[in-house]
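S.K.: Fold the following for me, if possible:
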Amino acid sequence: MIVKITQVKSGIDRSLRQKKTLVALGLRKMHAVKEVEGTPQILGMIKKVSHLVKVEELA
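M.R.: This next block holds a predicted model:
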């Protein structure tokens, strides 16, 4: 399963853990888009910052 992640809110004024999670997902700027494999580890990271990102499932 491929997942498309788009950052829709800023990481500014968030906890260090949330900022590092965004970077680990490959999202460094607002409206950045990244397509990643939907492994359990990636889905867990997405869940932790779900209020900052928009997720779409591809294929």
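
S.K.: switch to C-alpha atoms for all contacts and neighbour counts from now on
M.R.: Will do.

S.K.: any idea how far residue 5 is from residue 30?
M.R.: In this view, residue 5 and residue 30 are 12 Å apart by CA to CA, to the nearest Å.

S.K.: Now show me the structure for the sequence below, then we'll compare the two:
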Amino acid sequence: MAKIIVKQVKSQINCPQTQKRTLVALGLKRLGQTVEHDANSAILGMVNKVKHLVSVEETK
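M.R.: Below is the predicted model:
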């Protein structure tokens, strides 16, 4: 299965509570933090919800 690297590039200040909780569920707690996840439908849906706050990079 493919992996993706998710990095938080914008602050979560003034975002709705649901988007803040989505970032925490992805494992992102602070600006500039990077996490690696499997590219399954649940993770991709969460990334899509906060796509304006994160950058996504695909790995092998």
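
S.K.: before we move on, the earlier item: quick one, which of residue 5 and residue 30 of the first structure is more surrounded?
M.R.: A count of neighbours by other CA atoms under 10 Å puts residue 5 above the other of residue 5 of the first structure and residue 30, at 22 against 14.

S.K.: got a list of what the more buried one touches?
M.R.: 33-36, 53-56 (CA atoms under 8 Å, 6 or more residues apart in numbering).

S.K.: Please pick the buried ones from those.
M.R.: 33, 35-36, 53-54 (16 or more other CA atoms under 10 Å).

S.K.: Of those, which belong to helices?
M.R.: Among these, no member falls in helices (criterion: DSSP state H).

S.K.: quick one, helices of the second structure?
M.R.: 17-26, 41-49.

S.K.: any chance of those in JSON lines, with distance to residue 11 of the second structure and mean neighbour count too?
M.R.: Output for the helices of the second structure, formatted as JSON lines (distance: least, CA to CA, whole Å; neighbours: other CA atoms under 10 Å):
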{"stretch": "helix 17-26", "distance to residue 11 of the second structure": "10", "mean neighbour count": "15"}
{"stretch": "helix 41-49", "distance to residue 11 of the second structure": "15", "mean neighbour count": "14"}
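
S.K.: Tell me which of the ones you listed approaches residue 10 of the second structure most closely.
M.R.: Taking CA to CA, helix 17-26 is the member of those nearest to residue 10 of the second structure, at 11.2 Å.

S.K.: list the contacts for residue 58 of the first structure?
M.R.: By CA under 8 Å, 6+ apart, the residues touching residue 58 of the first structure are 1-4.
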